[in-house]
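> dropping the sequence and predicted coords here.
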Amino acid sequence: MQSRVIVLAGPSGAGKSRLAERTGLPVLRLDDFYKDGSDPTLPRLTEGANAGLVDWDHPDSWLPDDALATLSELCTSGYAEVPVYEIARNGRCGSHVVHLDGSPLFVAEGIFAQDIVAACEEAGLLAAAYCVTQRPVVTFWRRLTRDLRERRKPPLVLVRRGLALMRNQRVVVADAVAKGCRRTTPEQAFHDIERMRENATS
């Protein structure tokens, strides 16, 4: 095993991507393993104003086995080809190669990251797992401004989705903690990862 992974889970908009970038470690974006929008197995919302639309916040909307296989390849060989997913296009639009360049640690982040923690630990790939969280209103606003800026979905869909996710944030955090993640703020996680990085390279 050449490297181990630090998993960052947590609600959409909690700051996982920003934290991953801030660490300076190589990053595997688990959201790139979403299913294509044409996949007939995608789950659908059954209630609320967005009923009938794809439920992109349901774990059945992504491919955990593909994510785990890529993560394992990174840990053992130090590089892997990874899909590039465009949320605004509901599908993959190419691929790129993630290189660890000899780093003993790397980050894997995404809204379904908690679902791979147990498998990573069992395989000896896991360095640490965090559930990054902030106050629900902060998460809601950051998620909404990001999604509007990137034009991920129509504005009304984003607002409705954001309100539903804000109400459900406690459930998301509790699920991640139950699956082996430690609840933390982005700042606390950053300092933990800095210490971990220092120990790994000393």
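Good, I have the coordinates.

> use CA for all of it now, contacts and neighbours both
Fine.

> does anything pack onto the helix or strand where Ala67 lies? Which helices or strands?
Under the assignment given by DSSP states H and E, the secondary-structure element containing Ala67 is helix 64-77. Counting by 3 or more Cα pairs under 8 Å, 6 or more residues apart in numbering; DSSP states H and E, the packing neighbours recorded for helix 64-77 are strand 4-9, strand 79-86.

> go again with 10 Å.
Using 3 or more Cα pairs under 10 Å, 6 or more residues apart in numbering; DSSP states H and E as the contact criterion, the secondary-structure elements in contact with helix 64-77 are strand 4-9, strand 27-29, strand 79-86, strand 91-99, strand 105-109, helix 117-122.

> below is structure B, check it against A:
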Amino acid sequence: MSDSPVNPVPILPARVVLLSGPSGSGKSSLAERIGLPVLQLDDFYKDGDDPTLPLLPDGSGAVDWDSPLSWHAEDAMAAIRLLAETGRAEVPVYSIPDNGRTGTRVLELAGAAAFVAEGIFAAEIAARCAAEGLLGDAICLRNRPLTTAWRRFRRDVREGRKSVPFLLRRGWRLMRAERGIVARQEALGAYACAGAEALRRVQAVAEVREPAAV
């Protein structure tokens, strides 16, 4: 008599850790240290010629790249769903200096129980990820505004993201708004903390993967 076939135990989809925080707060650096697959949410920015891009309220006609309206939230959610459910997704590659997408790449989880989705708009989709059972954690990196501003300026100059006058104007505006930015992300469901605590929280999510109910 042959052995009865063993039914494999279904495994829960991979869970996403949403890593938000003001621009320059150290999200990308922390994501690299964690060692999990990383979905760069900045790659879901709208192209610079998109007519739906929001403008700054100062009358300058400049695009407000810090508004969630400058970002394709639906496309980001679709990629998160695919990664969680199949472990693989084709995602855009965006050039900030060029204000547009330059191609695509394939992101694979390779069996990881969790992955990080990082970007300044990550908290905007926290409630939706939670409602769909995809959320492992939502974290907002928090620093002193002056520290964040200096890190942001050095990075943006190094990467040639925009002209120096633009970066100085944006940096001053964001430094004054930083506490409000963090408060908004907390209101959207993100837990605000510094890098060391954020790292511990992500590692806790990555270590837990329970069988799904049969």
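Okay, I see it. All values derive from a computational prediction rather than experimental measurement.

> what's the angle from the longest helix seen in structure 1 to strand 4-9?
Scanning structure 1 for the helix with the most residues, using DSSP state H, yields helix 186-201. Using axes from the mean of the first three to the mean of the last three Cα atoms, to 10 degrees, the inter-axis angle of helix 186-201 of structure 1 relative to strand 4-9 is 170 degrees.

> in helix 186-201 of structure 1, which residues are buried?
Buried positions in helix 186-201 of structure 1, judged by neighbour count with 16 or more other Cα atoms under 10 Å: Pro186, Ala189, Phe190, Ile193, Arg197.

> quick one: the counterpart of Val84 of structure 1 in structure 2 and Ser70 of structure 2, what's the gap?
Pairing criterion TM-score structural alignment: the partner of Val84 of structure 1 within structure 2 is identified as Val93. Distance of Val93 of structure 2 to Ser70 of structure 2, computed by Cα to Cα, to the nearest Å: 16 Å.

> give me the residue at the spatial middle of structure 1.
A centroid search over structure 1 (Cα atoms, centre = their mean) returns Gly110, at 0.3 Å, as the residue closest to the centre.

> so who does that one touch?
Taking Cα atoms under 10 Å, 6 or more residues apart in numbering as the definition of contact, the neighbours of Gly110 of structure 1 are 7-12, 16-17, 28-33.

> please apply the same query to Gly195 of structure 2.
Contacts for Gly195 of structure 2 were tallied using Cα under 10 Å, 6+ apart; they are Ser25, Gly26, Lys27, Ser29, Leu30, Ile139, Cys140, Leu141, Arg142, Asn143, Arg201.

> in CSV: those, plus secondary structure and distance to Arg176 of structure 2.
Formatted as CSV, the entries for those read as follows, by DSSP: H, G, I helix; E, B strand; the rest coil; distance: Cα to Cα, whole Å:
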residue, secondary structure, distance to Arg176 of structure 2
Ser25, coil, 14
Gly26, coil, 18
Lys27, helix, 20
Ser29, helix, 23
Leu30, helix, 24
Ile139, strand, 21
Cys140, strand, 18
Leu141, strand, 17
Arg142, coil, 14
Asn143, coil, 13
Arg201, helix, 28
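
> list buried residues within these.
For the contacts of Gly195 of structure 2, a burial check counting by 16+ other Cα under 10 Å picks out Ser25, Gly26, Lys27, Leu30, Ile139, Cys140, Leu141, Arg142, Asn143, Arg201.

> now distance to Ile125 of structure 2 too, for those residues, in CSV please.
Listed next are the buried ones among the contacts of Gly195 of structure 2 as CSV, based on distance: Cα to Cα, whole Å:
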residue, distance to Ile125 of structure 2
Ser25, 19
Gly26, 20
Lys27, 17
Leu30, 20
Ile139, 12
Cys140, 13
Leu141, 16
Arg142, 19
Asn143, 22
Arg201, 19
